[in-house]
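# here is a sequence together with a model predicted from it:
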Amino acid sequence: MDETRWTVEVDQSACLGTGVCASVFPARFGLTRGKSRPLHGESGPDAELLDAAELCPMGAILVRDRATGVNVLPEDD
């Protein structure tokens, strides 16, 4: 049984509030005071989260493995 969990954050200093994530994935992201925020701070592995992180023009969406803290996206160098 795979119990992998991811944490989802938005780097508020990098977010420009373009709303791409909220418009494409409204069940995952919202806008508050002109900045994106995840509606759920934790998730199982999910292609939508990866898509949102890749679509963010500022790379402000951070998806990490909860157990290890290693970035899923953007990938650690």
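Ah, there it is.

# going by C-alpha atoms from here, please, whenever you check contacts or count neighbours.
Will do.

# and Ser36, that's in a strand?
Yes: assessed by DSSP: H, G, I helix; E, B strand; the rest coil, Ser36 belongs to a strand.

# so who does it touch?
Applying CA atoms under 8 Å, 6 or more residues apart in numbering to Ser36 gives the contacts 10, 12, 15, 17, 19, 21-22, 29-30.

# check it against this one:
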Amino acid sequence: MSGRQRTAGPGPDTARTTGAAGPQQWRVTVDRACRRTGICTASAPRYFTADEQNRTRVVSELVAPDEDLLAVAESCPAEAISVTDRHTGLPVTDDD
């Protein structure tokens, strides 16, 4: 696994939504390691969709912080989903 850890959460983490640079945003990407299992598109259709070749695509590259998104990224069997802080470029983990 990718080292991301998950704890229960009700949705967007309000402690992560603002900072010195303004509202925090996460950048979501899916890389070529994607195995097209459909786990992410089924679990989080507001973040992921499949194209005509059944490749996973992000609905929007920049999103508000959401613990559910981290859970979906962690569940990716190919570890193909990356979630990074838009301002720092650093990976976002559940223990940030």
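Nice, thanks for sending it over. Note that the structure is predicted; figures quoted are calculated from it, not measured.

# let me see the TM-score of these two.
Here the TM-score for the pair of chains, by TM-score structural alignment, normalised by the length of structure 1, is 0.85; 72 aligned residues with a CA RMSD of 1.4 Å.

# before we move on, back to that, report the buried members of the contacts of Ser36 of structure 1.
Among those, those buried by neighbour count (16 or more other CA atoms under 10 Å) are 10, 15, 17, 19, 21-22, 29-30.

# rewinding a little: from the contacts of Ser36 of structure 1, pick the one nearest Val63 of structure 1.
Nearest to Val63 of structure 1, judged by CA to CA, of the contacts of Ser36 of structure 1 is Val10 at 8.8 Å.

# structure 2: which residue goes with the closest one?
Val10 of structure 1 maps onto Val30 of structure 2 when the alignment is built from TM-score structural alignment.

# I'd say Thr70 of structure 1 and Leu62 touch.
Heads up, residue 70 of structure 1 is Val, not Thr. No: if you go by CA atoms under 8 Å, Val70 of structure 1 and Leu62 don't touch, sitting 10.3 Å apart.

# higher neighbour count, the two?
Leu62 (21 against 14; other CA atoms under 10 Å).

# what is the burial count for the nearest residue to Ala53 of structure 1 once chain neighbours are set aside?
Residue nearest to Ala53 of structure 1 in three dimensions, not counting chain neighbours: Ile61, with 5.0 Å by CA to CA, 6 or more residues apart in numbering. By the other CA under 10 Å criterion, the neighbourhood of Ile61 of structure 1 contains 27 residues.
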